[in-house]
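Peer 1: Predicted model, plus sequence, below.
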Amino acid sequence: MRAWQAPSVPDVPGAAPRPVVHDTATGKPVDPTHGDERAALYVCGITPYDATHLGHAATYLAFDTLGRAWRDAGLDVEYAQNVTDVDDPLLERATRDGVDWRELAASQIDLFRRDMESLRILPPDDFVAVTDEVDRVAEAVAFLQETGSAYEVPTPDAEGDDLYFDVNHPTDAWSLGDESGLDRETMLTLAAERGGDPERPGKRDPLDPLLWRAARDGEPSWDSEIGPGRPGWHIECSVIAGDRLGLPISVQGGGSDLVFPHHEMSAGHAAALAHQPLAHAFVHTGMIAYQGTKISKSLGNLVTVRGLLDDGADPRAIRLALLSHKYSDDWEWFDAELTSASTRLATWDAWASGAPAGHADDAADVASRIRARVSDDLDTPGAVAAVDTAIAGGTACTSELADLIDALLGIRLG
């Protein structure tokens, strides 16, 4: 599946330090490349049933920043992202609106592409629809059955039985809780809230996640070697990440609401399939609230990228507003965020467009500070502050400094 058009990224003299990021699994800052010259990134993509909201934008911007920082450090970056274009929320929305689920998915994926282009997000090398990977997922589930990691749960209303992953089956590179660090009670609560079915009869363990949903009347399904049906949520990412990037990848990324069960179970599936860890680091973005509650499609309290653009917002200002917050923090969006970012952007534009002032050596120092902040766990607020300080101190905006702001922060000035 095609992604979106890539923005141009200037080549900037010099090189940044290798970025370190916060690994959720260990709670420590790490270089997830382990000194390799290749950095492999997998970020969980959208379920395309509604417009891109600011929570999505902040997540993809965070990992866009990581990719830019890796490239600025001289690394070769490989990036894959999925689209969960068949899943219960999508099917439920299509039924509610009386539209074909495929048409709904296609329209929302196209909107997502346009939003990403507007925000100058670098596209993944592999932008993968789950519906294009059903055969590979079925092969993986068949392998898990053969090796004892998957089992059938009787499903009278389906053409066959659902297949589940046994979280207690021994694996070489994973055991339950390794990635999330959560206790069992918390896991059970989150599983019930986030797409799991801990109360399902017939499961060996309430936390066992669905691998393959057997075909039901009125639901999309695909013929496969394990019978007609469709993939479960977690296995799709394990298969796509492994196939496109090889395991272990450098970073598995997504919002903090994916820590459990999605990333935990994806890691378990990967270990059972490949006897390798899924990733060297699990990196998560914080949640954005609006009107006192986390922005959520299900709640409907959305601030969308498209809505802001349609109201006349400069996409650079949206990007700058998001960069002004630490990627891993939870925070709340207020309308003043965009006003403040627009004012800051106008100041930056005037600085870049004016006659050079100050000393080039000062500009080089500012560039070093920006690079240092971004490489330190993607401290974009610190990088933004470095630019503000440079302007306030009368530092010249050289072409090289403007190019670095474009290359690392994705904001083209002037």
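Peer 2: It's in.

Peer 1: Every contact and neighbour count from this point should use C-alpha atoms.
Peer 2: OK.

Peer 1: quick one: the helices in this structure?
Peer 2: 54-72, 88-97, 101-118, 134-146, 184-193, 233-245, 264-274, 305-310, 315-323, 335-353, 360-375, 380-392, 399-404 (DSSP state H).

Peer 1: For Ser107, grab the count of nearby residues.
Peer 2: For Ser107, the neighbour count with other C-alpha atoms under 10 Å is 15.

Peer 1: And it, how far from Arg114?
Peer 2: When distance is defined by C-alpha to C-alpha, to the nearest Å, Ser107 is 11 Å away from Arg114.

Peer 1: what about the closest residue to Ala383 other than its chain neighbours, distance to Tyr151?
Peer 2: Spatially, and ignoring its direct neighbours in sequence, Ala383 is nearest to Ile370 (4.7 Å; C-alpha to C-alpha, 6 or more residues apart in numbering). The gap separating Ile370 from Tyr151 is 51 Å, by C-alpha to C-alpha.

Peer 1: between the two, which one's more packed in?
Peer 2: Ile370 (27 against 21).

Peer 1: Quick one: residues contacting that one.
Peer 2: Ile370 sits next to Gly382, Ala383, Val384, Ala386, Val387 when contact means C-alpha atoms under 8 Å, 6 or more residues apart in numbering.

Peer 1: farthest-separated two in these?
Peer 2: Gly382 and Val387 (8.9 Å; C-alpha to C-alpha).

Peer 1: related to what we said a few turns ago, quick one: the residue nearest to Ala383 from His262, how far?
Peer 2: Distance, Ile370 to His262, using C-alpha to C-alpha: 34 Å.

Peer 1: how close does Ser324 sit to Leu273?
Peer 2: Ser324 is 40 Å from Leu273, where distance means C-alpha to C-alpha.

Peer 1: the more surrounded of those two?
Peer 2: The neighbour count for Ser324 versus Leu273, taken as other C-alpha under 10 Å, is higher for Leu273 (20 against 17).

Peer 1: show me what contacts the more buried one?
Peer 2: Leu273 touches Ala140, Phe143, Leu144, counting by C-alpha under 8 Å, 6+ apart.

Peer 1: Now, of those residues, which are buried?
Peer 2: The neighbour-count test (16 or more other C-alpha atoms under 10 Å) marks Ala140, Leu144 as buried among the contacts of Leu273.

Peer 1: Let me know the closest of the contacts of Leu273 to Ile318.
Peer 2: Ala140 (40.4 Å).

Peer 1: In this structure that closest one contacts Val239, no?
Peer 2: Yes. The pair Ala140 and Val239 qualifies as a contact (C-alpha atoms under 8 Å) at a distance of 7.3 Å.

Peer 1: The structure to be compared is supplied as follows:
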Amino acid sequence: MQPWSAPDVPALPVTAPEVALHDTATGGLVPVAPEGPARLYVCGITPYDATHMGHAATYVGFDLLNRAWRNAGHEVVYAQNVTDVDDPLLERATKVGIPWQEIAERETELFRQDMTALRVLPPAFYTGAVESIPLVIALIERLEAAGAAYEVEGDLYFSVTADPAFGEESHLSREEMLRIFPQRGGDPDRPGKKDPLDPILWLAERPGEPSWESPWGRGRPGWHIECAAIAMEHLGGSFDVQGGGSDLVFPHHEMCAGHAQVAVPGTPFAKVYAHAGMVAYDGEKMSKSKGNLVFVSSLRNSDIDPMAIRLTLLRHHYRSDWEWTNAELNESFNILDQWRKALALGAGAPTGLVVEDVLDVLAADLDSPAALEVIQDWVDATLGVDGLADASEATAAATISDLLDAALGLKL
């Protein structure tokens, strides 16, 4: 599967510091300074609907990490999946009477267009669930060999107890896990399972549903095994950062880690688990079931500047929960207008430590609001807000323009 096109990103005159991220597993700030290429996996979309602001916030958030690593001098190997066959997609296809493949292709292409407009750097490996089926089968066979897979009425399940580290990523109690599991695709009450928390590895063929050949008969992969197999194929048995929304902490990321850690014993799936906050609208988390979605494509089709959308996302720390409002989007238009006026002068207030300060705060858990404050101070000085009307650096505007693009993804 092809990703979207990569934007041109300018090089900065200084090298950024090494990045430290908040790790969900430890609860603290962890340095992420790879000796070789930095390896990142961010869970992708299930393409049954268009990209909403919750999705966009996650991918823009981890785009900051991608850029921070590159600005620190690292090569980045980024992998992302597309769950292009799963229950929500099949249910949507049945409801609207359109083939599931057609919906998946259409919405994936729309996602590519949204990411291009938002200047999100594309992954090197963009892999659909369907094309990953051989990888999934190979990983399930490894789990079978380890004694961690078993059958229930033709379906294959993973034994969570096979991973001694199960629960160390989310740190949820068993009671909390049992409460959340059915809300996020689990089936704790199914008879015949060894443990209510065991997730599906391979779902046997159901009437009217797509299926593929496997050693266990025709069927399709489970959600968690899909991501584990793709990440292991492209990033290895252990990599630097597993990213996604905070709603993926459990069960998805916990189960992915379990699969990989049983297949490669003694090796943590990811060194750091980083999670983006949830975006609300009208007082509740954006979700299809709530019908409170704000789509990136809808705003773009209304001639909304994608940089205003991206700036609105950057005004919130990637780990924070917040609410999207039209008022804040309008404020972002005003901010961009002011910044463009400052950049259009062709010169500006001394850049001083602006570049270093922006890179420093982004290296400290991707603090984009703090980075924007540094930029705003320079804009205020350039426009004479603080009595500094005289521009003293002919190259200042160009330097700030490159900084905005390379570090924050804002092309003004």
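Peer 2: Okay, I see it. Note that the structure is a prediction, hence the values are computed from the model and not measured.

Peer 1: Report the TM-score for the pair.
Peer 2: In this superposition the chains share a TM-score of 0.95, using TM-score structural alignment, normalised by the length of structure 2; 400 aligned residues with a C-alpha RMSD of 1.1 Å.

Peer 1: one step back: top of the contacts of Ile370 of structure 1 by number of neighbours, please.
Peer 2: In these, the most neighbours by other C-alpha under 10 Å go to Ala383, 26 neighbours.

Peer 1: Residue in structure 2 paired with it?
Peer 2: The alignment partner of Ala383 of structure 1 in structure 2, by TM-score structural alignment, is Ala371.

Peer 1: residue contacts, its match?
Peer 2: Asp357, Val358, Leu359, Val361, Leu362 are the contacts of Ala371 of structure 2 under C-alpha under 8 Å, 6+ apart.

Peer 1: Farthest-apart pair in the residues you listed, please.
Peer 2: Asp357 and Leu362 (8.6 Å).

Peer 1: neighbour-wise, which of those two wins?
Peer 2: Leu362 (27 against 16).

Peer 1: Please say which position in structure 2 Asp208 of structure 1 maps to.
Peer 2: That one, Asp208 of structure 1, aligns with Asp198 by TM-score structural alignment.

Peer 1: What separation is there between its match and Pro251 of structure 2?
Peer 2: Taking C-alpha to C-alpha, one finds Asp198 of structure 2 at 10 Å from Pro251 of structure 2.

Peer 1: Glu151 of structure 2 now?
Peer 2: Separation of Glu151 of structure 2 from Pro251 of structure 2 (C-alpha to C-alpha): 20 Å.

Peer 1: now swap in Trp216 of structure 2 and tell me
Peer 2: On the measure of C-alpha to C-alpha, Trp216 of structure 2 and Pro251 of structure 2 end up 24 Å apart.

Peer 1: These two: which is more packed in?
Peer 2: A count of neighbours by other C-alpha under 10 Å puts Pro251 above the other of Trp216 of structure 2 and Pro251, at 23 against 14.

Peer 1: Does the more buried one touch Asp187 like I think?
Peer 2: No. Contact status for Pro251 of structure 2 versus Asp187: not in contact, 11.6 Å apart, counting by C-alpha under 8 Å.

Peer 1: Could you name every residue contacting both of these two?
Peer 2: Common neighbours of Pro251 of structure 2 and Asp187 (C-alpha under 8 Å, 6+ apart) are Phe181.

Peer 1: who touches the aligned partner of Ala308 of structure 2 in structure 1 in this structure?
Peer 2: In structure 1, the residue matched to Ala308 of structure 2 (TM-score structural alignment) is Ala317. The contact partners of Ala317 of structure 1, taken as C-alpha under 8 Å, 6+ apart, are Leu338, Ala341, Ser342, Leu345.

Peer 1: doesn't Asp163 make contact with the match of Asp208 of structure 1?
Peer 2: No. Counting by C-alpha under 8 Å, Asp163 is not a contact partner of Asp198 of structure 2; they are 11.4 Å apart.

Peer 1: how deep is the closest residue to Asn66 of structure 2 other than its chain neighbours tucked in, by neighbour count?
Peer 2: In this structure, Asn66 of structure 2 finds its nearest non-sequential neighbour in Val76, 6.9 Å apart by C-alpha to C-alpha, 6+ apart. Val76 of structure 2 has 19 neighbours, counted by other C-alpha under 10 Å.

Peer 1: cool, Val354 of structure 2 as well?
Peer 2: Neighbours around Val354 of structure 2, by other C-alpha under 10 Å: 19.

Peer 1: so it sits right up against Ile375, yeah?
Peer 2: Yes. If you go by C-alpha under 8 Å, Val354 of structure 2 and Ile375 touch, sitting 7.2 Å apart.

Peer 1: which residues do these two both contact?
Peer 2: Counting by C-alpha under 8 Å, 6+ apart, nothing touches both Val354 of structure 2 and Ile375.

Peer 1: Relative to structure 2, which residues correspond to stretch 250-266 of structure 1?
Peer 2: Counting by TM-score structural alignment, stretch 250-266 of structure 1 corresponds to 240-256 in structure 2.

Peer 1: Would you work out how far apart the start and end of that stretch are?
Peer 2: One end of stretch 240-256 of structure 2 to the other measures 15 Å (C-alpha to C-alpha).

Peer 1: still on that earlier bit, considering the contacts of Ala371 of structure 2, which is situated nearest to Gly128 of structure 2?
Peer 2: Leu362 (30.9 Å).

Peer 1: so what corresponds to Pro228 of structure 1 in structure 2?
Peer 2: Checking with TM-score structural alignment, Pro228 of structure 1 has Arg218 as its match.

Peer 1: Its match: how many residues sit nearby?
Peer 2: Neighbour tally, Arg218 of structure 2, other C-alpha under 10 Å: 16.
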